[in-house]
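*Asks:* below: sequence and its predicted model.
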Amino acid sequence: MKKIILGIILLFNFSLVAQNPILDIHTADFANIENAYYKDIDNFYNQFVGTWIYTDSVKIIRFKFVKKEMFYRQSIKSCYVDYLVGEMQYVENGVEKINSLINLNINHSEIYNYNLYSYGKTNKDWYPKCLECPDTIERLPMSYNEPTNDDAGLEAAFVMHRADENGVEKIKIQYIETIGAYGIKPDGSPSITTNFTIPYGDYILIKEN
């Protein structure tokens, strides 16, 4: 009887695996199989998890990233996905202009409700190109938005990679405008935002925690 029960359990588990295959998010044909789990198998996202800070005489930029595992993505072919998501704090001349860090404490049902979320692994030639990077570099492009943005068209490229130096944990972020503001909100009414608040540029951030 015990053997029969064990056999049923094994068959059930095999059935679940067949229905929910685990695929590498960085190499598989993304979102092509219903109910598949697109997993960060080699833990590529883990190296970016934490809080990173940039400071100069005028501004403080802080990004915090967390890994969301097995996030349910509703689409034509719904599936489960590992994402890196992030939020930001921006201070200029002592005045805090953005602070969305608390948004990471919310378990949103839609990934775009986070201001930053991962697109997957890429190389040095992804725009904006990393001209000084070795051919073997692995970079992470992110969808970027700001909580103060109300424009339907404004977009920026945001790509990062590890740039450790002398034992100090660092990331390099390349951040550049790709599409200017449309002047309208998603509902068609006039927008106020003309550009993102955090200035565009290349930034080296040090790991804070």
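*Replies:* Perfect, I can see it now.

*Asks:* every contact and neighbour count from this point should use C-alpha atoms.
*Replies:* Fine.

*Asks:* where do the strands sit along the chain?
*Replies:* 22-24, 37-39, 50-55, 59-73, 79-92, 95-99, 116-118, 140-144, 155-162, 170-179, 201-207 (DSSP state E).

*Asks:* redo those as a markdown table? Include mean neighbour count and distance to Leu6.
*Replies:* Supplementary listing: the strands of the chain in a markdown table, determined by neighbours: other Cα atoms under 10 Å; distance: least, Cα to Cα, whole Å:
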| stretch | mean neighbour count | distance to Leu6 |
| --- | --- | --- |
| strand 22-24 | 17 | 23 |
| strand 37-39 | 25 | 26 |
| strand 50-55 | 18 | 42 |
| strand 59-73 | 19 | 28 |
| strand 79-92 | 22 | 28 |
| strand 95-99 | 14 | 53 |
| strand 116-118 | 23 | 40 |
| strand 140-144 | 22 | 43 |
| strand 155-162 | 21 | 47 |
| strand 170-179 | 18 | 49 |
| strand 201-207 | 17 | 48 |
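
*Asks:* try this one side by side with the last:
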Amino acid sequence: MKNIFVAILAVFTTACSSQVINLKDWRGDVINGAYYKDIDNELDQFVGTYQLISNNGNDEMIIVFNKIENFSLPNTYAEDLLVGEIKFKKNGILYFNNLNKINENYTNKYLHDICGNSLIANQTRPVCDICNPNQFRARLTFFGRNNNCGGYVILQKFNDGQEKIKVSFFMNCGTFEENRESFIPGGDYILTKQ
């Protein structure tokens, strides 16, 4: 009986300890059954609501980010994710507002407009000149829904007396047969935490 208990304990300990991989160490290789965990809570720095208002209120961008822990699709791997939804208005025209979707309990979390978990160090391109040493940025996919082309975003947290993030949009509109344009022009946007 003692040998059975020791064997079960050994299998359980090995299975649990060998499966967790720190997101900072993940380079994209997938191990079925692994858990790619945000062990150091690097994604937490981006959680919240951020807003940019300009052009006398005619231009507005609001992005809300939530962290999802231990998300997995069947027969794959588990991962911690940052998900986001966006509201975008330009010249008084509301192009989309998906903020109400942030609390949707999607079976597939990649149905959110912004989603991902890639952590990039400050010396990784694009280089971050104002990042603190050992500060990580996040690289997430921006899905081009509602006839808008997508791409990816890089998030960089900073504080100049107020908590802010720099959101850099990199659009990839060239993959569509029809010439779609991005509602959100590619480039850097500075949003203030609300």
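*Replies:* Thanks, I have it. Since the model is a prediction, treat every value here as computed from it, not as a measurement.

*Asks:* what's the TM-score once they're superposed?
*Replies:* Overlay of the two chains. TM-score (TM-score structural alignment, normalised by the length of structure 2): 0.82; 188 aligned residues with a Cα RMSD of 2.7 Å.

*Asks:* hmm, back to that, what would the strands of structure 1 look like in a markdown table with distance to Met1 of structure 1?
*Replies:* Output for the strands of structure 1, formatted as a markdown table (distance: least, Cα to Cα, whole Å):
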| stretch | distance to Met1 of structure 1 |
| --- | --- |
| strand 22-24 | 32 |
| strand 37-39 | 34 |
| strand 50-55 | 50 |
| strand 59-73 | 36 |
| strand 79-92 | 36 |
| strand 95-99 | 60 |
| strand 116-118 | 49 |
| strand 140-144 | 52 |
| strand 155-162 | 55 |
| strand 170-179 | 57 |
| strand 201-207 | 56 |
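
*Asks:* with respect to Asn107 of structure 1, which of those lies nearest?
*Replies:* Within these, the stretch nearest Asn107 of structure 1 is strand 59-73; the backing value is 9.2 Å (Cα to Cα).

*Asks:* the closest one vs strand 201-207, what angle?
*Replies:* Relative orientation of strand 59-73 of structure 1 versus strand 201-207 (axes from the mean of the first three to the mean of the last three Cα atoms, to 10 degrees): 80 degrees.

*Asks:* helices or strands up against strand 59-73 of structure 1?
*Replies:* When contacts are defined as 3 or more Cα pairs under 8 Å, 6 or more residues apart in numbering; DSSP states H and E, strand 59-73 of structure 1 packs onto strand 37-39, strand 50-55, strand 79-92.

*Asks:* which part of structure 1 matches stretch 34-48 of structure 2?
*Replies:* Under TM-score structural alignment, stretch 34-48 of structure 2 corresponds to residues 36-50 of structure 1.

*Asks:* ends of that stretch, what's the gap?
*Replies:* Start-to-end span of stretch 36-50 of structure 1 (Cα to Cα, to the nearest Å) is 28 Å.
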